[in-house]
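**Student:** Dropping the sequence and predicted coords here.
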Amino acid sequence: MFTGIIKEVAEIRDRSSSSVTVGMDTSAVKTGDSVAVNGVCLTASLVKKGEAVFDVSARTFQLTNLSSVKTVNIELPLKAEDYISGHFVTGHVDGSVKLVKVEDAANFKKLHFAFEKSFSPFIALRGSVALDGISLTVEGISGGVFSVNVIPETVKRTNLSGRKAGDAVNFEADPLARYIVNNMNRPGEGITKEKLKKWL
């Protein structure tokens, strides 16, 4: 489990059909540990000083941008004593969204992302999303595009500084939204007005 607060921006040094090698701070990482690499929960199969190799399945390469990006956001797993500064992030990426526009405002950047129709139930105004592993808040939705505001500190501490229109960005819906939508879509088991009245 992660929170979407990035600890480090790292470089992919090597890539094969089944793994990525990342140059990163490995002082707190050992073989077998889970690490969020650009928002994707991966297992370290080999750890050396300053470098870690992560196994990546063909399906993960297909769903995410790990086959093409050069720099990645790194987050280590949440510990019991840690503060939850962002929101719960599982590292189970739903797919990618396309960055279609970048706006520079006085004290933040506004990024606009086009998303596929299947993501629509999980994207809510003022709701949380993870983009390349970064916990962000949805500030606007128009048709098939949502927008987020990113403060300078977040830009500085993540790989967003190098993002441009046309880039694919890993997308993970808020897990709570995913479970609610899944429950509502179960025949005969969904959330109804009657159930809500009983619970409340």
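**Tutor:** Done, it's in.

**Student:** CA atoms for contacts and neighbours, from now on please.
**Tutor:** Fine.

**Student:** From the centroid of the protein, which residue is nearest?
**Tutor:** Closest residue to the average C-alpha location of the chain: Gly133 at 3.0 Å, with C-alpha atoms, centre = their mean.

**Student:** structure B:
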Amino acid sequence: MFTGIISGVGTVAEIQPIGDGADMRLRIAVPQDKAEWAGMPGVILGASIACSGCCLTVVEMDGASFSVEVSAETLSKTTLGDWAVGQGINLERALKLGDELGGHIVSGHVDGLGAVIAATTENGSTRWSFQVPAALSRFIASKGSVAVNGVSLTVNEVRGDVFGVNIIPHTAEETTFGTLAVGDAVNLEIDMLARYVARLTERDL
């Protein structure tokens, strides 16, 4: 489990096709200027790390990078299939009991892909608008939570299959929002509570 509070931006250092090219092995370089990542203290083989919202398992590591293996299913349902060497990746270590829950409960299981349709300066922040698949739009509510590329965000407004959020400069600097552009695809995870409430309302009680 994660909180959607990004602790550093890593970089795709190497991409290696595996499984006859259907699957992928990624090596992610970690930010050495962040105490939580420099030398990767406490990270062990088998650990879960959220990479731009996708919960991935560490299969190899050294003090400067870690490797993960990604199935064809994950590649087809997330932005990972379009990642390139040199690309920035939002990183978050798994939540430990006793940690501060600064965002919201995030599982690292991507529900679908959204698309950036607008980014507009609004006072001291930037208003971002995302279009989401129709099947996910009903789970996104004004003032509710959503994870975009692993970042926990509060929804400002919802108009059909479009929702908006405001990103302050600090968030842009500490995540890949600083390099995101109109037209880019993003990984979306809906709020877990919204998922279960919707499921309950579908059943005959």
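**Tutor:** It's in. Treat the numbers as computed from the prediction; the structure is a model and nothing was measured.

**Student:** Excluding chain neighbours, give the residue nearest to the residue nearest to the centre of structure 1 in space.
**Tutor:** Gly39 (3.4 Å; C-alpha to C-alpha, 6 or more residues apart in numbering).

**Student:** Next one: the one you found relative to Val9 of structure 1, how far apart?
**Tutor:** 12 Å (C-alpha to C-alpha, to the nearest Å).

**Student:** Tell me the residues that contact both of those two, please.
**Tutor:** Listed as contacting both Gly39 of structure 1 and Val9 by C-alpha atoms under 8 Å, 6 or more residues apart in numbering are 73-74.

**Student:** hmm, back to that, and the residue nearest to Gly133 of structure 1, what's its match in structure 2?
**Tutor:** Under the alignment (TM-score structural alignment), Gly39 of structure 1 pairs with Gly53 in structure 2.

**Student:** so who does its match touch?
**Tutor:** So Gly53 of structure 2 contacts 4, 90, 108-110, 147-151, 187-189 (C-alpha under 8 Å, 6+ apart).

**Student:** Return the subset of the residues you listed lying in strands.
**Tutor:** Among these, DSSP state E puts 90, 147-148, 151, 187-189 in strands.

**Student:** okay, those in CSV with neighbour count and distance to Arg199 of structure 2 next?
**Tutor:** Putting these into CSV (neighbours: other C-alpha atoms under 10 Å; distance: C-alpha to C-alpha, whole Å) gives the following:
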residue, neighbour count, distance to Arg199 of structure 2
Asn90, 24, 30
Ala147, 28, 20
Val148, 21, 22
Val151, 27, 24
Asn187, 24, 22
Leu188, 29, 19
Glu189, 28, 16
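
**Student:** so Val165 of structure 2 sits right up against Val158, yeah?
**Tutor:** No: Val165 of structure 2 is not in contact with Val158 according to C-alpha atoms under 8 Å; the separation is 9.6 Å.

**Student:** show me where structure 2 has strands.
**Tutor:** Remark: strands assigned in structure 2 by DSSP E are 8-18, 23-29, 48-51, 54-61, 65-70, 88-93, 112-122, 125-131, 145-148, 151-154, 157-159, 162-167, 185-190.

**Student:** would you list those strands in JSON lines and tack on distance to Ser76 of structure 2?
**Tutor:** Shown next, in JSON lines, are the strands of structure 2 (distance: least, C-alpha to C-alpha, whole Å):
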{"stretch": "strand 8-18", "distance to Ser76 of structure 2": "14"}
{"stretch": "strand 23-29", "distance to Ser76 of structure 2": "10"}
{"stretch": "strand 48-51", "distance to Ser76 of structure 2": "16"}
{"stretch": "strand 54-61", "distance to Ser76 of structure 2": "13"}
{"stretch": "strand 65-70", "distance to Ser76 of structure 2": "10"}
{"stretch": "strand 88-93", "distance to Ser76 of structure 2": "18"}
{"stretch": "strand 112-122", "distance to Ser76 of structure 2": "10"}
{"stretch": "strand 125-131", "distance to Ser76 of structure 2": "19"}
{"stretch": "strand 145-148", "distance to Ser76 of structure 2": "17"}
{"stretch": "strand 151-154", "distance to Ser76 of structure 2": "21"}
{"stretch": "strand 157-159", "distance to Ser76 of structure 2": "27"}
{"stretch": "strand 162-167", "distance to Ser76 of structure 2": "22"}
{"stretch": "strand 185-190", "distance to Ser76 of structure 2": "12"}
